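>>> Provided below for reference: sequence and predicted model.
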Amino acid sequence: MQIGSAFNTSLAGLQKASEGISQTSHKIASESLPQQREALQSKAEEQSLAENANREPITSTTDKLTSLLEQRNAASANIKALQTTDEVIGKIIDLKA
C-alpha cells in the first residue's frame, strides 16, 4: 500500500465520520425541540401512507446516540491512522536525509 493511498483513505474515512456525526447530532437536537416535534407530527399526519412508506425508518434516541458513538470511534480510528501515516512519512524522510 502506498503512503498517499493510506493518507487519502484515512482522510476520506474521517470526513465521512464527521458528516455522520453532524447529521446525527442535528437529528437529535431537532427532536428535542417541542415545537419542531409538533410541526413534524402535523406534517406526517397530512402525508399519505404511500409517502410515509418511502421515508427513512423512525429510530429511537438511543439508536441515534449509539450511532453517534460508532461514528466517534470511526473518527478516532481514522485519526490514529493519519498519525501513523505521518510518523511513517517522517521516518522515511529521516532515512533519506
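It's in.
>>> Please make it C-alpha for all contacts and neighbour counts, starting now.
OK.
>>> now Ala81: how far from Lys64?
To Lys64, Ala81 is 26 Å away according to C-alpha to C-alpha, to the nearest Å.
>>> Tell me how far Asn73 lies from Ser67.
10 Å.
>>> So those two - more neighbours on which side?
A direct count of neighbours by other C-alpha atoms under 10 Å for Asn73 and Ser67 places Ser67 higher, at 16 against 13.
>>> let's bring in a second one:
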Amino acid sequence: MDRSVPFNCVVRVDADQRDAVFEAMRGQGIGVGAHYPPNHSQPAFAKWHRPLPVTDEIGQQILSLPFHPAMSDEAVHYAVAALDQALHSTP
C-alpha cells in the first residue's frame, strides 16, 4: 500500500456551523465541498429509501477539505489554519 493515494479528507463540524465554515473557507480561496450526501436521499436510490436519522444528521455535518498528493506543506497548513479560524469565529 505504499503507493496508495487517499482521496478524501472529510471533517465533521456542528451542523449549525457548517455553512458558515464553508463560506469562510471559500472566502479564503480554499476549495471545500459538501461531498457525498447520504445515498438514501439521492433520486437514484429512491426505491430503497427508508428513514436513516443518524445518516441524515451526519450528512449535515460533513465537509470535505482539499486533499491531493500535489498539495504543498504550505497549502496544507493554510487550509488547516483557515479551518481552525473558521471554527473559532462562527457561533
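Looks like it came in fine. These numbers come from a predicted model, not from an experiment.
>>> so what number do they get for TM-score?
With the length set by TM-score structural alignment, normalised by the length of the second structure, the two chains reach a TM-score of 0.31; 42 aligned residues with a C-alpha RMSD of 3.6 Å.
>>> Show me the helices in the first structure, by range?
For the first structure, the helices defined by DSSP state H cover 3-31, 34-46, 49-53, 61-96.
>>> helices or strands next to the first one in the packing?
Which is helix 3-31 of the first structure. helix 34-46, helix 61-96 (3 or more C-alpha pairs under 8 Å, 6 or more residues apart in numbering; DSSP states H and E).
>>> Please repeat the previous calculation with a cut-off of 6 Å.
The helices and strands touching helix 3-31 of the first structure, judged by 3 or more C-alpha pairs under 6 Å, 6 or more residues apart in numbering; DSSP states H and E, are helix 61-96.
>>> packing partners for the helix it packs on?
Applying 3+ C-alpha pairs under 6 Å, 6+ apart, we find helix 61-96 of the first structure packed against helix 3-31.
>>> Of all the residues in the helix it packs on, which ones are buried?
Phe7, Ser10, Leu11, Gly13, Leu14, Ala17, Ser18, Gly20, Ile21, Thr24, Ile28 (16 or more other C-alpha atoms under 10 Å).
>>> In TSV: those, plus distance to Gln41 of the first structure.
Converted to TSV, the buried residues of helix 3-31 of the first structure look like this (distance: C-alpha to C-alpha, whole Å):
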residue	distance to Gln41 of the first structure
Phe7	44
Ser10	40
Leu11	38
Gly13	35
Leu14	34
Ala17	29
Ser18	29
Gly20	24
Ile21	25
Thr24	19
Ile28	16
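>>> Which one of those is nearest to Lys43 of the first structure?
Taking C-alpha to C-alpha as the measure, Lys43 of the first structure lies nearest Ile28 of the buried residues of helix 3-31 of the first structure, at 18.5 Å.
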